[in-house]
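>>> All I have is the shape, not the residue letters:
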């Protein structure tokens, strides 16, 4: 019995997508020792790059991620390696949340003139 194309697709709510991404992150850590520290530290460094033409917006976006992770404003400038394990996990969960909801954005958005 083969699985037909459209029958393989399942609509997931934003919450289900977030839960799935977090579950995959836990499995990756358990099975593969998935240490994403370097990747997240690189992402944070890129968002804080003052030579980027979008530096101000990147800084605001990064602050929004820290806010979503319930990390206090006084810790928003901390390096990833300086965060506690709970803060790191919260940050990754917040990033997974954003990843899930961004995938639901409308496909063809336009800007007004």
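That came through, no problem. Source: prediction; values computed, not measured.
>>> contacts and neighbour counts: CA atoms only from here.
Noted.
>>> Buried residues, the strand or helix carrying residue 98. List them.
Here residue 98, judged by DSSP states H and E, is contained in helix 85-102. For helix 85-102, a neighbour-count test (16 or more other CA atoms under 10 Å) marks 87-88, 90-97, 100 as buried.
>>> One more: stretch 64-81?
65-66, 68-69, 71, 76, 80.
>>> Contact partners for the residue nearest to the spatial centre of the chain?
Nearest residue to the geometric centre of the chain (CA atoms, centre = their mean): residue 95, 1.8 Å. Contacts here follow CA atoms under 8 Å, 6 or more residues apart in numbering; on that basis residue 95 touches residue 65.
>>> take the one below as the second:
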């Protein structure tokens, strides 16, 4: 039996991808529980001053917190001190970056 559809997949906008990723995150929570410990580990890893890319990691983390609208004073408290709303906003911001990055051009080259 042949597939008669025009396309197997449909391109999604960044917003559609974000909505899908957030929906999947809700489903995962209901089936597998809270993944915040993994997110907290990720945040703590980006705060590791021994990492050679510490400055860039700090900027990336600041971008996530900025997109999540977490106030700077709250960011310094650590990932476990965030409120439930802030945690949800951070995960949504991370999903937003994932949605956008998936649309990046493939095989990027550095200009000369």
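In hand now; what should we look at? Source: prediction; values computed, not measured.
>>> for the buried residues of helix 85-102 of structure 1, which one is nearest residue 34 of structure 1?
For the buried residues of helix 85-102 of structure 1, the minimum distance to residue 34 of structure 1 (CA to CA) is 12.7 Å, reached by residue 92.
>>> which position in structure 2 aligns with that closest one?
In structure 2, the residue paired with residue 92 of structure 1 is residue 91, using TM-score structural alignment.
>>> Determine which two of the buried residues of helix 85-102 of structure 1 are furthest apart.
87 and 100 (19.8 Å).
>>> Closest one of the buried residues of helix 85-102 of structure 1 to residue 9 of structure 1?
Nearest to residue 9 of structure 1 out of these is residue 100 (CA to CA; 16.3 Å).
>>> Kindly provide the distance from the closest one to residue 67 of structure 1.
17 Å (CA to CA, to the nearest Å).
>>> tell me the secondary structure for the counterpart of residue 105 of structure 1 in structure 2?
In structure 2, residue 105 of structure 1 lines up with residue 104, judged by TM-score structural alignment. Under DSSP: H, G, I helix; E, B strand; the rest coil, residue 104 of structure 2 falls in the coil class.
>>> okay, now residue 104 of structure 2: neighbour count?
Residue 104 of structure 2 has 9 neighbours, counted by other CA atoms under 10 Å.
>>> can you check residue 40 of structure 1 too?
18.
>>> Brilliant, that's me finished.
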